[in-house]
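Participant: got a sequence here, can you build the structure:
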Amino acid sequence: MSGPMLDKLVRFERPERSLPYAWAMDDAARAAVFGTDPASYATAVQSLDAQRADAVRRLAATPSVRSALGRAPFTTGDRVITIGESTTADRLSWFELLAALFAAERPDLGLQFENLAISGSTTTQALANLPALRRRQAEVVFCMLGANDARRFPGAEGDRLVSAAETTRNLRLIRRGAVGGPGARWVWIAPTPIDERRIAAHPYLGGVGLAWTGADVRATAAILHATADPDDLVIDPADAAGPLPLLDDGLHPQLDAQVALAAHVLEQLAGPDR
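Facilitator: The predicted structure is shown next:
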């Protein structure tokens, strides 16, 4: 495999996270999983790394981001983990951008970021993985789940993969599960807006009967507000400044959208500039 399909798979899929017993997987094994050779795999990774580095430079040059970096509510040495699905597992995700941004611009903090997101994950799957997640101690836990729960089949009038009631229950149980350890600060991020028409037109989504609706995305944001603890922070990407452009599947954010989301998350964390 090579070309755009390989690039997209390498961008969004991290086999060692889906196969936790294969944590020692090397790049040769990862290349084999993607049906390619190690050199092609390395080229795809290097291209994504270069795109991420450029995006971080753009973020660092943004005045509101620079200001928020100075107000970031982290303590030296904090561990920061995230659980989620493809929008977060993305090698160019908002979380990966923030990790690289703090490493470059605030090395004095010595923050430790760990991305535990798994593409395609539902809240049910995350709940099933809770025992493994509880071993991770952290001061800050980000959680961006719920988009895959809202996947419908067949078509937009079909049933949800996970009902709204079950999503609510799962998120409450995940929050109670003490991921990150007692006292960890939780930050919930709602799903990014989607484009129903482009999803319906996409051969590997709408073409096989899969659908997402804007109403379900908005409902998930409401669920997060209803289930979060009083001290938790809930961030809705729909409130970000500017548009959040999507890939041709109408579901996944383009890099520019991830940049905008990273800035929005950081600014919400930092609070208003006084």
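Participant: drop to CA atoms for contacts and neighbour counts, all remaining ones
Facilitator: Will do.
Participant: name the element the spatially most central residue of the chain belongs to?
Facilitator: Closest residue to the average C-alpha location of the chain: Thr88 at 1.6 Å, with C-alpha atoms, centre = their mean. Using DSSP states H and E, Thr88 sits in helix 86-89.
Participant: what packs against that helix?
Facilitator: helix 94-105 (3 or more C-alpha pairs under 8 Å, 6 or more residues apart in numbering; DSSP states H and E).
Participant: go through the helix it packs on and flag the buried ones.
Facilitator: 94-103 (16 or more other C-alpha atoms under 10 Å).
Participant: Three-state assignment for the residue lying closest to the residue nearest to the centre of the chain once chain neighbours are set aside, please.
Facilitator: Nearest residue to Thr88 in three dimensions, chain neighbours excluded: Ala117, at 5.9 Å (C-alpha to C-alpha, 6 or more residues apart in numbering). Following DSSP: H, G, I helix; E, B strand; the rest coil, we place Ala117 in the coil state.
Participant: what is the neighbour count of Ala117?
Facilitator: A count of nearby residues for Ala117, using other C-alpha atoms under 10 Å, gives 27.
Participant: residues contacting Asp249?
Facilitator: Contact analysis of Asp249 by C-alpha atoms under 8 Å, 6 or more residues apart in numbering lists 198-199, 202, 205.
Participant: now Asn148
Facilitator: 85, 120-122, 161.
Participant: try Asp27
Facilitator: Counted by C-alpha under 8 Å, 6+ apart, Asp27 has contacts 38, 41-42.
Participant: between those, which sits nearest Ala32?
Facilitator: Nearest to Ala32, judged by C-alpha to C-alpha, of the contacts of Asp27 is Pro38 at 7.8 Å.
Participant: pretty sure the closest one contacts Ala44?
Facilitator: No. If you go by C-alpha atoms under 8 Å, Pro38 and Ala44 don't touch, sitting 9.9 Å apart.
Participant: which secondary structure state does Ala150 sit in?
Facilitator: coil.
Participant: report the separation between it and Ala50.
Facilitator: Counting by C-alpha to C-alpha, to the nearest Å, the gap from Ala150 to Ala50 is 33 Å.
Participant: picking that back up, neighbour-wise, which of Pro38 and Ala44 wins?
Facilitator: Ala44 (20 against 17).
Participant: which helix or strand contains that one?
Facilitator: Per DSSP H and E: helix 38-60 holds Ala44.
Participant: buried residues of that helix, list them for me.
Facilitator: Neighbour-count burial for helix 38-60 [16+ other C-alpha under 10 Å]: 38, 40-41, 44-45, 48, 52-53, 55-56, 59-60.
Participant: how far off centre is it?
Facilitator: 17 Å (C-alpha atoms, centre = their mean, to the nearest Å).
Participant: tell me the angle it makes with helix 94-105.
Facilitator: On the basis of axes from the mean of the first three to the mean of the last three C-alpha atoms, to 10 degrees, helix 38-60 is oriented at 70 degrees to helix 94-105.
Participant: one more sequence to fold, the one below, so I can look at both together:
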Amino acid sequence: METNINPQWVKLVQSQHPEKLLPFARNMEEQTLAAIYGMDADTYRSIKRQLTQQAQDAALGMLEDPAFAGKVDRLPFQAGQTVVAIGESTTDDLLSWFELLRQLVGLRRPKAGIQFMNEGISGNTTAQLLRRVSGIAAGEPDWILCMIGSNDAVRIGPEPAKTQVSAAETAKNLTAIRHIAASRTKAGWVWLTPPYFNEEGAAAYPYFQFGQLTWRNEDITRVGDIIRSFPDKVVDTQAGFAMHDAQLLLGPDGVHPTFEGQKAIVTQLVEELTGGSAE
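Facilitator: Model (predicted):
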């Protein structure tokens, strides 16, 4: 990434995508989007190009492992299919597990014409996704990959704080999301559990302190338990993150995965979808 670009701009373009928030804004011109971020269009394009290149370079590095490359080749996505990811910031990120998946498949199967659509929106709860899922399903994707629930689990306010969405309501929302998708599509469905948090890191993070936001692993474990109870394919990132150093896989806020964490998620996804086991 060019050192003369404001790192805050890079972070915004990487993790916040206003064009997703309103249906009529999906085809917003780059000049308008750049102005929303407070930058010129050339800077906006440069940041997006460099983030895409970073994801591609990481994918190329991962594919240097012949065994892993073979597993990418065996992913169940067929030529011409559309793969949609739905979720929150861990998915919305331009360096997310899903963007890495896009690059991995594109590099190995460039002529397959497989489309990857990132419908994650930073900050979304299951209730917000429930409101959007009919529109997403109307596009009749062939695969839907869903990671959601971290924002349900955040506790807001001074102690005793409540979670933003109760576990009972999360369960109802997830059930309804899956029902809507099943009623409108024949898509293959894959759940990904939201990763664990680094509670100490989250508690020390200034933004979370200012907003009185608290993150507890007991809460996200409940979300994981709900997801693990469903009959569809489940990629249990909670189990994967529990096997590794949280300092490596989670960023300074204790909640969002680092790039290494995102690579761990996509590695586990590829393993699970091809019948292997994550190491």
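Participant: buried among the contacts of Asp249 of structure 1? Need that as a selection in PyMOL.
Facilitator: Buried residues within the contacts of Asp249 of structure 1, by 16+ other C-alpha under 10 Å, are selected in PyMOL with:
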select buried, resi 198+199+202+205
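Participant: okay, the contacts of Asp249 of structure 1 in CSV with secondary structure and distance to Gln112 of structure 1 next?
Facilitator: Shown next, in CSV, are those (DSSP: H, G, I helix; E, B strand; the rest coil; distance: C-alpha to C-alpha, whole Å):
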residue, secondary structure, distance to Gln112 of structure 1
Arg198, helix, 37
Ile199, helix, 36
His202, coil, 38
Leu205, coil, 36
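Participant: the contacts of Asp249 of structure 1: which two are farthest apart?
Facilitator: Among the contacts of Asp249 of structure 1, Arg198 and Leu205 lie farthest apart (C-alpha to C-alpha), at 9.3 Å.
Participant: that older thread, and the residue nearest to the centre of structure 1, what's its match in structure 2?
Facilitator: Counting by TM-score structural alignment, Thr88 of structure 1 lines up with Thr91 in structure 2.
Participant: same deal with Ala28 of structure 1?
Facilitator: For Ala28 of structure 1, the residue aligned by TM-score structural alignment is Gln31.
Participant: isn't that match right next to Thr43, touching?
Facilitator: No. If you go by C-alpha under 8 Å, Gln31 of structure 2 and Thr43 don't touch, sitting 10.1 Å apart.
Participant: coming back round to it: buried subset of the contacts of Asn148 of structure 1?
Facilitator: Here, 16+ other C-alpha under 10 Å leaves 85, 120-122 buried among these.
Participant: go through the residues you listed and flag which are in strands.
Facilitator: Applying DSSP state E to the buried ones among the contacts of Asn148 of structure 1, no entry is found in strands.
Participant: closest to Leu210 of structure 1 among those residues?
Facilitator: After measuring the buried ones among the contacts of Asn148 of structure 1 against Leu210 of structure 1 - C-alpha to C-alpha - the closest member comes out as Gly120, at 13.1 Å.
Participant: what's the spacing between the equivalent of that closest one over in structure 2 and Ile148 of structure 2?
Facilitator: The alignment partner of Gly120 of structure 1 in structure 2, by TM-score structural alignment, is Gly123. The gap separating Gly123 of structure 2 from Ile148 of structure 2 is 10 Å, by C-alpha to C-alpha.
Participant: now for these two: what residues contact both?
Facilitator: Glu88.
Participant: ok, back up a step: Phe95 is in contact with the residue nearest to the centre of structure 1, correct?
Facilitator: Yes. Between Thr88 of structure 1 and Phe95 there is a contact at 6.3 Å, judged by C-alpha under 8 Å.
Participant: list residues touching both of those two?
Facilitator: 82, 115.
Participant: if we can go back for a sec, what range in structure 2 does the helix holding Ala44 of structure 1 sit on?
Facilitator: Against structure 2, helix 38-60 of structure 1 falls on residues 41-63 (TM-score structural alignment).
Participant: count of residues packed around Ala239 of structure 2?
Facilitator: Neighbours of Ala239 of structure 2 (other C-alpha under 10 Å): 14.
Participant: host element of it?
Facilitator: helix 237-242.
Participant: buried stuff in that helix?
Facilitator: Buried, per 16+ other C-alpha under 10 Å, within helix 237-242 of structure 2: 237-238, 240-241.
Participant: do stretch 156-165 of structure 2 as well
Facilitator: 156-157, 163-165.
Participant: structure 2: which residue goes with Pro203 of structure 1?
Facilitator: So, by TM-score structural alignment, Pro203 of structure 1 is matched to Pro206.
Participant: that match: neighbour count?
Facilitator: 12.
Participant: do the same with Ala222 of structure 1
Facilitator: 14.
Participant: relative to Trp94 of structure 1, how far out is it?
Facilitator: 21 Å.
Participant: ditto for Val187 of structure 1
Facilitator: Val187 of structure 1 is 13 Å from Trp94 of structure 1, by C-alpha to C-alpha.
Participant: quick one, helices of the stretch 151-274 of structure 1?
Facilitator: Assigned by DSSP state H, counting those that start in this stretch, the stretch 151-274 of structure 1 shows helices spanning 164-176, 196-201, 214-227, 255-270.
Participant: out of those, the one nearest Glu13 of structure 1 is which?
Facilitator: Closest to Glu13 of structure 1 of the helices of the stretch 151-274 of structure 1 is helix 255-270 (C-alpha to C-alpha; 15.9 Å).
Participant: for the closest one, buried residues please.
Facilitator: Buried-residue list, helix 255-270 of structure 1, by 16+ other C-alpha under 10 Å: 255, 257-270.
Participant: centre of the chain to stretch 196-214 of structure 1, how far?
Facilitator: Worked out by C-alpha atoms, centre = their mean, stretch 196-214 of structure 1 lies 20 Å from the chain centre.
Participant: what comes up buried for it?
Facilitator: 196, 198-200, 202, 205-206, 209-213.
Participant: and it, end to end?
Facilitator: End-to-end distance for stretch 196-214 of structure 1: 7 Å, by C-alpha to C-alpha.
Participant: could you do stretch 195-205 of structure 2 as well?
Facilitator: The stretch stretch 195-205 of structure 2 measures 18 Å between its terminal residues, going by C-alpha to C-alpha.
Participant: circling back to that earlier point, shouldn't the match of Thr88 of structure 1 be in contact with Trp97?
Facilitator: Yes. In this structure Thr91 of structure 2 lies within contact range of Trp97 using C-alpha under 8 Å: 6.6 Å.
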